[in-house]
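# Next come a sequence and a model predicted from it.
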Amino acid sequence: MGYGLGVSLLAIGLILALAVQDAIEAVDLTLIGWILALAGVLVVVLTAVQTNARRSHTTTATTTHADGTQTTQERTTERQDPPPAP
């Protein structure tokens, strides 16, 4: 699942919804087109959210002291994309 699948579903759906004038008995091609277009948008959004979620990583460290108290430290790191190739 990725951007390619989402864009493909979106393109096929919009073609069916807006450009196809043929009719198949008991099948509404316009409705199927809109459903595919919506599914394509959903795939693109979910792929973007999933890709963004993988960029950050949180590490939690808990230290217990001799007197029984605990100290917790959280560190969030953001992965940087490599610079574009020249």
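On my side now, so go ahead. Numbering: from 1, shown residues only.

# hey, let's count contacts and neighbours off CA atoms from now on
OK.

# could you point out which element follows the longest helix belonging to the chain?
Identified as the longest helix of the chain according to DSSP state H is helix 29-53. Next along the chain after helix 29-53, taking DSSP states H and E as the criterion, comes strand 56-64.

# hang on, the earlier thing: what distance separates the longest helix of the chain from the centre of its chain?
9 Å (Cα atoms, centre = their mean, to the nearest Å).

# Please identify the buried residues of that helix?
Buried positions in helix 29-53, judged by neighbour count with 16 or more other Cα atoms under 10 Å: 29-30, 32-41, 43-44, 46-47.

# by contact count, what packs against it?
Helix 29-53 makes packing contacts with helix 3-14 when contacts are defined by 3 or more Cα pairs under 8 Å, 6 or more residues apart in numbering; DSSP states H and E.

# can you state the direction angle for the helix it packs on and helix 29-53?
160 degrees (axes from the mean of the first three to the mean of the last three Cα atoms, to 10 degrees).

# put this beside the first:
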Amino acid sequence: MTIAGSIVLIMLGAILTWAVEFDLAGLDINIVGVILMIGGIAMLLFGLYRVRVTREIVHPASPERARETVYEERRYVDPEV
């Protein structure tokens, strides 16, 4: 959700910055768009960092771990009718 949400914020900020020609009294739409883009970029960087850290924790790159083979067997039993 973090990466997708950040991309949406970046797109929304870009639309407000460059595509909207609307003026409100006391509010600059272009500045709001720039703030949304900066927030989206910050969220994207955080999300990419979090994905990298999670992958390193779950899949460590140690030689002992690479040679280990795990077999998982599941048996599904149909319920009696």
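It's in. What you see is a predicted model; the values in this text were computed from it and never measured.

# which outside residues touch the longest helix of structure 1?
Contact with helix 29-53 of structure 1 is made by 1-3, 5-18, 20, 23, as judged by Cα atoms under 8 Å, 6 or more residues apart in numbering.

# make it 6 Å
Outside of helix 29-53 of structure 1, the residues within contact range by Cα atoms under 6 Å, 6 or more residues apart in numbering are 2-3, 6, 9-10, 13-14, 16-17.

# Max pairwise distance over the buried residues of helix 29-53 of structure 1: which two?
Within those, Leu29 and Thr47 form the most distant pair, 26.6 Å apart (Cα to Cα).

# Buried among the contacts of helix 29-53 of structure 1? Make that a ChimeraX selection.
Command for ChimeraX that selects the buried part of the contacts of helix 29-53 of structure 1, burial taken from 16+ other Cα under 10 Å:
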select :3,6,9,10,13,14,16,17
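
# now, among the contacts of helix 29-53 of structure 1, which is nearest to Arg54 of structure 1?
Gly2 (14.1 Å).

# any idea how far the closest one is from Thr76 of structure 1?
Distance from Gly2 of structure 1 to Thr76 of structure 1, counting by Cα to Cα, to the nearest Å: 26 Å.

# Now distance to Thr62 of structure 1 too, for the contacts of helix 29-53 of structure 1, in TSV please.
Below are the contacts of helix 29-53 of structure 1 laid out as TSV (distance: Cα to Cα, whole Å):
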residue	distance to Thr62 of structure 1
Gly2	37
Tyr3	39
Gly6	42
Leu9	47
Leu10	47
Gly13	51
Leu14	53
Leu16	56
Ala17	56
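
# closest to Thr72 of structure 1 among the contacts of helix 29-53 of structure 1?
When the contacts of helix 29-53 of structure 1 are compared for distance to Thr72 of structure 1 (Cα to Cα), Gly2 wins out at 37.2 Å.
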